[in-house]
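>>> when you get a sec, could you give me coordinates for this:
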Amino acid sequence: MLAVALALGLVQMTPSAVHAGIEPLTSAENPTIPSDTVVIRLTGMIEPPMAKELEAIWTGFSASHGRMLIDLDSPGGSFTETEALIDAIANIREGARVDTLVRHGAMCASACIAVFVQGEDRAAGGASVWLIHGACRDRATNVPSLALTDLYLDMLRDAGVSEAFLCELVAKGYVTTPGKLWISGYELVHVYHANIITRLLEPWRPEPPWPPIGAPTASQ
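Purely as a prediction, here's the structure:
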């Protein structure tokens, strides 16, 4: 039901967007992941059967893990599947903690934002990319449907997004007229005070030297 999503304009913006992928990771694959945590890497378009896949993945881990971290990099997707995904996350939260993450340089656009705000701890990079626009009924138009846009804003409102920010989106025509509002993670926190992101990631990401110090190089 991509035609009923605000991500429809997004499809026009990113014609190379791929179907969403869900990849679970634990400490068995990455020793830096806490032993009680399952990381769900969610990339690409949000479309069926993502919600069912998420529920099935968690069923396999719920007995041994108490936390899910959803690592998002998505241009949005189906409004209907986003609703189903939010319901699935709510069910998981009844017995476990769910946090969300958008890394530096990653995108969270449109319907992705509604998923992101379902986390208890909502961490994002200041250099992450965010996109907001109104919901269109089909691909033939970029004129937002006010009814569908209201439903989307309610998703954000229910998750505690700032009412002042939501009102600004409407008052300035960002979600009621054709167009796209590009915002960085830093701006969401420090300019708009949107309460979408609850924690900004540190901008400095240290890395181990490569090749390791003391290892022979090609010139040696």
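>>> contacts, neighbours, all on C-alpha from now
Will do.
>>> show me what contacts residue 58?
residue 92 (Cα atoms under 8 Å, 6 or more residues apart in numbering).
>>> for residue 188, see how far away residue 59 is.
34 Å (Cα to Cα, to the nearest Å).
>>> neighbour count for the two, which is higher?
residue 188 (18 against 11; other Cα atoms under 10 Å).
>>> host element of that one?
Per DSSP states H and E: residue 188 is located in helix 185-190.
>>> what is that helix packed up against?
strand 199-200 (3 or more Cα pairs under 8 Å, 6 or more residues apart in numbering; DSSP states H and E).
>>> who does the strand it packs on touch, helix- and strand-wise?
strand 122-124, helix 185-190.
>>> pick the most buried one from these.
Of all the helices and strands packed on strand 199-200, strand 122-124 has the most neighbours on average by mean count of other Cα atoms under 10 Å, namely a mean of 24.
>>> give me the number of residues near residue 111?
32.
>>> oops, could you answer that again for residue 147 instead?
Neighbour count for residue 147, taken as other Cα under 10 Å: 12.
>>> am I right that it falls within a helix?
Yes - if the criterion is DSSP: H, G, I helix; E, B strand; the rest coil, then residue 147 is within a helix.
>>> and the gap between it and residue 153?
10 Å.
>>> before we move on, back to that, could you export the helices and strands packed on strand 199-200 as JSON lines, including distance to residue 43?
Below are the helices and strands packed on strand 199-200 laid out as JSON lines (distance: least, Cα to Cα, whole Å):
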{"stretch": "strand 122-124", "distance to residue 43": "15"}
{"stretch": "helix 185-190", "distance to residue 43": "18"}
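>>> among the ones you listed, which is nearest residue 86?
With Cα to Cα as the measure, strand 122-124 is the member of these nearest residue 86 (14.8 Å).
>>> show me which helix runs longest in this protein.
Identified as the longest helix of the chain according to DSSP state H is helix 79-93.
>>> here's the other one to compare against:
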Amino acid sequence: MPNSPNSLPLQPLIDDLAEQGWSQQRAFLPQSLTAELEQECRARAAAGELAPAAIGRAAGQAIVEGIRGDRILWIENGQSAACDRFLDAMETLRLELNRQLFLGLEELECHFAFYAPGAFYLRHFDRFRDDDLRTVTVVFYLNPDWQAEQGGALRMYLDEQRSLDVLPEAGTLACFVSGEFAHEVLPASRDRLSLTGWFRRRSDSLL
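I've put the predicted structure just below:
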């Protein structure tokens, strides 16, 4: 069963999305679950299960390390107990976003993302020019004891003059409207792990 809405800090996140289009919530999930997800990501990376991430979509996909340097593994229900608990939490969030903001979100696509030291992802939008179904981006970080001097921030461009740096601290959830905010991943001096996903709406939904 999905987590109870009362067990997650959903209301501050939803209020932020409604008011400014983005939110940063620390300690979004229990520390024990965050640690399990980190261990799973590291184990799968060590086993060679993560593949270089591509840019673009469909036939236009390409691996371009000068733009994007992470390795990824898509996750789905039944993959592991820890991933199932994470997906349950995201399902609870999806239902609340639909109930309060009427977004028509239908599904989540999500993957582990592993950035080795020095890897980065240049400025981009998460919504494709020819496919506007990605509606809300979620990034959940798995890195304990992260220090600002280690780099690796998610830099979100709020407008022409302002940007926001979100450190990839374990337990932090960054969430934003996919088509509104350009962003990039800055290089770090240590491994940087996350679960990154996108809530997709129905093709006949009106935002």
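>>> report the TM-score for the pair.
Aligned and superposed, the two chains score 0.33 in TM-score terms (TM-score structural alignment, normalised by the length of the second structure); 106 aligned residues with a Cα RMSD of 5.0 Å.
>>> what's downstream of the longest helix of the first structure, the next helix or strand?
Per DSSP H and E, the helix or strand that comes after helix 79-93 of the first structure is strand 97-102.
>>> what angle do that next one and helix 79-93 make?
Relative orientation of strand 97-102 of the first structure and helix 79-93, computed by axes from the mean of the first three to the mean of the last three Cα atoms, to 10 degrees: 140 degrees.
>>> how about strand 97-102 of the first structure: buried residues?
For strand 97-102 of the first structure, burial by neighbour count (16 or more other Cα atoms under 10 Å) applies to 97-102.
>>> cool, and stretch 82-89 of the first structure?
Neighbour-count burial for stretch 82-89 of the first structure, counted by 16+ other Cα under 10 Å, picks out 82-86, 88-89.
>>> distance to residue 157 of the first structure for these - can I get that in a markdown table?
Conversion of the buried residues of stretch 82-89 of the first structure to a markdown table gives the following (distance: Cα to Cα, whole Å):
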| residue | distance to residue 157 of the first structure |
| --- | --- |
| 82 | 15 |
| 83 | 14 |
| 84 | 17 |
| 85 | 17 |
| 86 | 13 |
| 88 | 18 |
| 89 | 17 |
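>>> and of these, the nearest to residue 129 of the first structure?
Nearest member of these to residue 129 of the first structure, counting by Cα to Cα, is residue 82, at 19.4 Å.
>>> excluding its backbone neighbours, what's nearest that closest one?
residue 111 (6.5 Å; Cα to Cα, 6 or more residues apart in numbering).
>>> and the helices in the second structure, which stretches?
Under DSSP H, the second structure gives helices at 10-20, 31-46, 81-101.
>>> for the first one, name the packing helices and strands.
Going back to what we said before, that points to helix 10-20 of the second structure. strand 22-25, helix 81-101, strand 173-177.
>>> to residue 135 of the second structure, which of these lies closest?
That would be strand 173-177 among these, by Cα to Cα, at 5.9 Å.
>>> which strands and helices lie in contact with that closest one?
Here strand 173-177 of the second structure touches helix 10-20, strand 22-25, strand 134-141, going by 3+ Cα pairs under 8 Å, 6+ apart.
>>> between that strand and helix 10-20, how many degrees?
Using the same axes, to 10 degrees: strand 173-177 of the second structure against helix 10-20 is 40 degrees.
>>> specify the angle between strand 173-177 of the second structure and strand 134-141 in degrees.
Interaxial angle, strand 173-177 of the second structure versus strand 134-141 (the same axes, to 10 degrees): 160 degrees.
>>> measure how buried the residue nearest to residue 134 of the second structure when sequence neighbours are not counted is and give me the count.
Computed as Cα to Cα, 6+ apart, the closest residue to residue 134 of the second structure that is not its neighbour in sequence is residue 200, at 4.4 Å. Using other Cα under 10 Å, the number of residues around residue 200 of the second structure comes to 21.
>>> mind checking how far residue 200 of the second structure is from residue 19 of the second structure?
20 Å.
>>> before we move on, what about residue 201 of the second structure?
Distance from residue 201 of the second structure to residue 19 of the second structure, by Cα to Cα: 20 Å.
>>> the more surrounded of those two?
Ranked by neighbour count (other Cα under 10 Å), residue 201 of the second structure and residue 19 place residue 201 first, with 21 against 10.
>>> so what's that one closest to, chain neighbours aside?
In space, residue 201 of the second structure is closest to residue 105, 4.0 Å off (Cα to Cα, 6+ apart).
>>> contacts only, for the one you found.
For residue 105 of the second structure, the contact set (Cα under 8 Å, 6+ apart) comprises 94, 97-98, 135, 199-202.
>>> quick one: which of the residues you listed is most hemmed in?
Once you tally neighbours by other Cα under 10 Å, residue 199 ends up highest among the contacts of residue 105 of the second structure, having 25 neighbours.
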